[in-house]
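Undergrad: just coords:
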């Protein structure tokens, strides 16, 4: 799922957007046999169905782990196997069930990723102006909970052009996410010289020594 949701132009599953615009479509495996794995099949996207379809076997209304009585799965199986019936409406019942299956699995995936902070980071949400909840909490710990305080750590010089106009040229910039690496040290109310030395030494990758109480 984490790979499928990297596809550009598709929405994340389980939110308020239309299901046909989401990154993947979940289907229930139509079988009563014991599943060999949670994922039965991944059907690639087609021009008619732009989203890939993921056939899963671990939850749903019907199938090996379905919550409905077994005869519903038997009915769907007979409709799918009936070659004499050419009417495409014989797939309508299964597709109607899959409307609910898709939503169930989508919400299950959202519940799974809620406490896995690395998933929003992989999607780049931590770099947005309104980052994910976990990143926002870390910013609050280090004193950057307000968006106005971010993107201000930089080294710049004032330059004057030939026509007399002055402008700022940025020489170096410290990214916001870099500060979160040192959140354990920055979150303390008491800032020690040892902590400052550890941050500078790790950031610049050079030996650093903080000499305290040095006169001018």
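TA: Received it, and whenever you're ready, just let me know what you need. Please read these numbers as outputs of a predicted model, since none were measured by experiment.
Undergrad: From now on I want contacts and neighbour counts done on CA atoms only, so please keep to that.
TA: OK.
Undergrad: Can you tell me what sits against the helix ranked longest in the chain?
TA: Ranked by residue count under DSSP state H, the longest helix found in the chain is helix 92-114. Residues from elsewhere that reach helix 92-114 (CA atoms under 8 Å, 6 or more residues apart in numbering): 13-14, 25-28, 59-62, 76, 119.
Undergrad: and with 10 Å instead?
TA: If you take CA atoms under 10 Å, 6 or more residues apart in numbering as the criterion, helix 92-114 is touched by 1-2, 12-15, 19, 24-28, 30, 53-54, 56, 58-62, 66, 72-73, 75-77, 79-80, 89, 119-120, 133-134.
Undergrad: Give the buried subset of those residues as a ChimeraX selection command.
TA: Those of the contacts of helix 92-114 that count as buried under 16 or more other CA atoms under 10 Å are selected in ChimeraX with:
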select :12,13,14,19,24,25,26,27,28,30,53,54,56,58,59,60,61,62,66,72,73,76,77,79,120,134
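Undergrad: Could you pick out which of the contacts of helix 92-114 are located in strands?
TA: 25-28, 53-54, 56 (DSSP state E).
Undergrad: ok, of those, which one's closest to residue 40?
TA: residue 56 (5.4 Å; CA to CA).
Undergrad: which residues does the closest one contact?
TA: 26-30, 35, 37-42, 63-65, 101, 105.
Undergrad: please redo it, this time with the cut-off set to 7 Å
TA: By CA atoms under 7 Å, 6 or more residues apart in numbering, the contact set of residue 56 is 27-29, 38-40.
Undergrad: In TSV, list the ones in strands among the contacts of helix 92-114 along with distance to residue 148.
TA: Formatted as TSV, the ones in strands among the contacts of helix 92-114 follow (distance: CA to CA, whole Å):
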residue	distance to residue 148
25	39
26	41
27	44
28	47
53	42
54	42
56	45
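Undergrad: another one to put next to it:
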């Protein structure tokens, strides 16, 4: 009876060593690039150093992109081989100096085969492998250079993320550090996910809804054109004996004006009590909300935030230790269980510069 911890199927690395012809060339190199990078190797040094490329000696039809492969394993202090792969040698069938698809005439391949088989001399092939290793390594790097999914997989912090964040207006490190700073830290990958929506200028209400709903994982409704009375500064009011005023152009009668183009109301929820408290002023999520809104539209709008507390978490205010309440935020006078969500709280966000 086998041990319950025993692996009954060979690992992916072992399968590539036994049957390399089952894998495409680029997928095989990507696999070992990830393996060696996770074991502590630098990404730029893996290809052509720990993943080396040899010439194929096949003179017949190549059934796959990889003709052969050989792996060498790391040895421990006692000189015994371990299960950790130290280096692999891959012989691609579609590119190289030798073989049926090689750049040199076929008789060079025949000479190398003859010397290896009858004279046990591998120097000729080893010499040509130096050129093939470098050429195939550059070929793989050129293939990977402009493929963003591959760059995200191998070196997302230095290559992929800066490109995507630049679309959202965060091309400078100082701006990214400001978004990552506490409280309300917004990580780079979350912003990169929203870059396609945030790069649209001006940002529509629907795009803002989708961005906020996606980031906070809550139901968000953006109410546009919210009207409000705005007090006119004293120096801008129209008065008799003052500056020249033109009727229909710059004459304002009264001390205030009604406008609908400056305020946006954002409804968030229904929320649990814990999430509701985090969306209140000075909460971590509220700080993150301020940063995202500032990035999306700048300081041209007023944002009225209305977090909605779900009915099950609406609790009456009681005088007891550890159950304090804030007036206007989570203090409710109740005589019976609440049956509807509460959205009494509202506040304005500030622009994060």
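TA: Everything's here; your move. Here the structure is a predicted model, which means the values were calculated and not measured.
Undergrad: Next, the TM-score between them, please.
TA: Laid over one another, the chains give 0.77 as their TM-score (TM-score structural alignment, normalised by the length of the first structure), with 188 aligned residues with a CA RMSD of 2.4 Å.
Undergrad: related to what we said a few turns ago, equivalent range in the second structure for the longest helix of the first structure?
TA: Using TM-score structural alignment, the residues of the second structure aligned to helix 92-114 of the first structure are 123-145.
Undergrad: Next, the buried residues of that stretch.
TA: 125, 129, 131-137, 140, 144.
Undergrad: Mean per-residue distance, it versus the first structure.
TA: Superposed on the first structure, stretch 123-145 of the second structure shows a mean distance to its aligned partners of 0.8 Å (mean CA distance after the TM-score superposition for the first structure).
Undergrad: what's the nearest residue to residue 139 of the first structure if we skip its chain neighbours?
TA: residue 145 (4.8 Å; CA to CA, 6 or more residues apart in numbering).
Undergrad: cool, residue 127 of the first structure as well?
TA: Here the residue nearest residue 127 of the first structure, using CA to CA, 6+ apart, is residue 177, at 7.5 Å.
Undergrad: Give me the distance between residue 111 of the first structure and residue 96 of the first structure.
TA: 24 Å (CA to CA, to the nearest Å).
Undergrad: What are the boundaries of the helices in the stretch 151-300 of the second structure?
TA: Assigned by DSSP state H, counting those that start in this stretch, the helices in the stretch 151-300 of the second structure fall at 161-167, 173-180, 188-193, 195-198, 205-216, 273-278, 284-297.
Undergrad: mean shift of the fourth one relative to the first structure?
TA: With both structures laid over each other, helix 195-198 of the second structure and its partner residues in the first structure are 1.5 Å apart on average (mean CA distance after the TM-score superposition for the first structure).
Undergrad: That helix corresponds to what range in the first structure?
TA: Helix 195-198 of the second structure maps onto residues 183-186 of the first structure, going by TM-score structural alignment.
Undergrad: swap in the first one?
TA: Helix 161-167 of the second structure falls opposite residues 135-141 of the first structure when the two are matched by TM-score structural alignment.
Undergrad: That stretch: which residues count as buried?
TA: Quick answer for stretch 135-141 of the first structure (16+ other CA under 10 Å): 135-136, 138-139, 141.
Undergrad: Now do that stretch: distance to the chain's middle.
TA: Distance of stretch 135-141 of the first structure from the chain centroid (CA atoms, centre = their mean, to the nearest Å) equals 17 Å.
Undergrad: Stretch 39-53 of the first structure now?
TA: Worked out by CA atoms, centre = their mean, stretch 39-53 of the first structure lies 21 Å from the chain centre.
Undergrad: How about stretch 75-83 of the first structure?
TA: 38 Å.
Undergrad: likewise stretch 141-159 of the second structure?
TA: The mean C-alpha position of stretch 141-159 of the second structure is separated from the chain mean by 13 Å, CA atoms, centre = their mean.
Undergrad: Can you give me the end-to-end span of it?
TA: For stretch 141-159 of the second structure, the end-to-end distance is 14 Å (CA to CA).
Undergrad: what does stretch 178-185 of the first structure give?
TA: End-to-end for stretch 178-185 of the first structure, by CA to CA: 13 Å.
Undergrad: One more: stretch 40-58 of the second structure?
TA: For stretch 40-58 of the second structure, the end-to-end distance is 35 Å (CA to CA).
Undergrad: do the same with stretch 89-99 of the second structure
TA: Across stretch 89-99 of the second structure, first to last residue, CA to CA, it's 16 Å.
Undergrad: which part of the first structure lines up with that stretch?
TA: Against the first structure, stretch 89-99 of the second structure falls on residues 53-63 (TM-score structural alignment).
Undergrad: follow-up on the earlier one: in JSON lines, list the buried residues of stretch 123-145 of the second structure along with distance to residue 222 of the second structure.
TA: JSON lines is the format used below for those (distance: CA to CA, whole Å):
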{"residue": "125", "distance to residue 222 of the second structure": "68"}
{"residue": "129", "distance to residue 222 of the second structure": "63"}
{"residue": "131", "distance to residue 222 of the second structure": "61"}
{"residue": "132", "distance to residue 222 of the second structure": "59"}
{"residue": "133", "distance to residue 222 of the second structure": "57"}
{"residue": "134", "distance to residue 222 of the second structure": "56"}
{"residue": "135", "distance to residue 222 of the second structure": "55"}
{"residue": "136", "distance to residue 222 of the second structure": "53"}
{"residue": "137", "distance to residue 222 of the second structure": "51"}
{"residue": "140", "distance to residue 222 of the second structure": "47"}
{"residue": "144", "distance to residue 222 of the second structure": "41"}
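Undergrad: wait, which of the residues you listed is closest to residue 268 of the second structure?
TA: residue 144 (42.0 Å).
Undergrad: Of all residues in the second structure, which one is nearest the centre?
TA: residue 189 (3.1 Å; CA atoms, centre = their mean).
Undergrad: residue in the first structure matching residue 60 of the second structure?
TA: Aligned partner of residue 60 of the second structure by TM-score structural alignment: residue 33.
Undergrad: Could you list which residues are in contact with the closest residue in space to residue 288 of the second structure that isn't next to it in sequence?
TA: By the measure of CA to CA, 6+ apart, the closest residue to residue 288 of the second structure outside its immediate chain neighbours is residue 184, 4.1 Å from it. Counting by CA under 7 Å, 6+ apart, residue 184 of the second structure touches 284-285, 287-288.
Undergrad: do that again at 8 Å, thanks
TA: With CA under 8 Å, 6+ apart, residue 184 of the second structure has these contacts: 283-289, 291.
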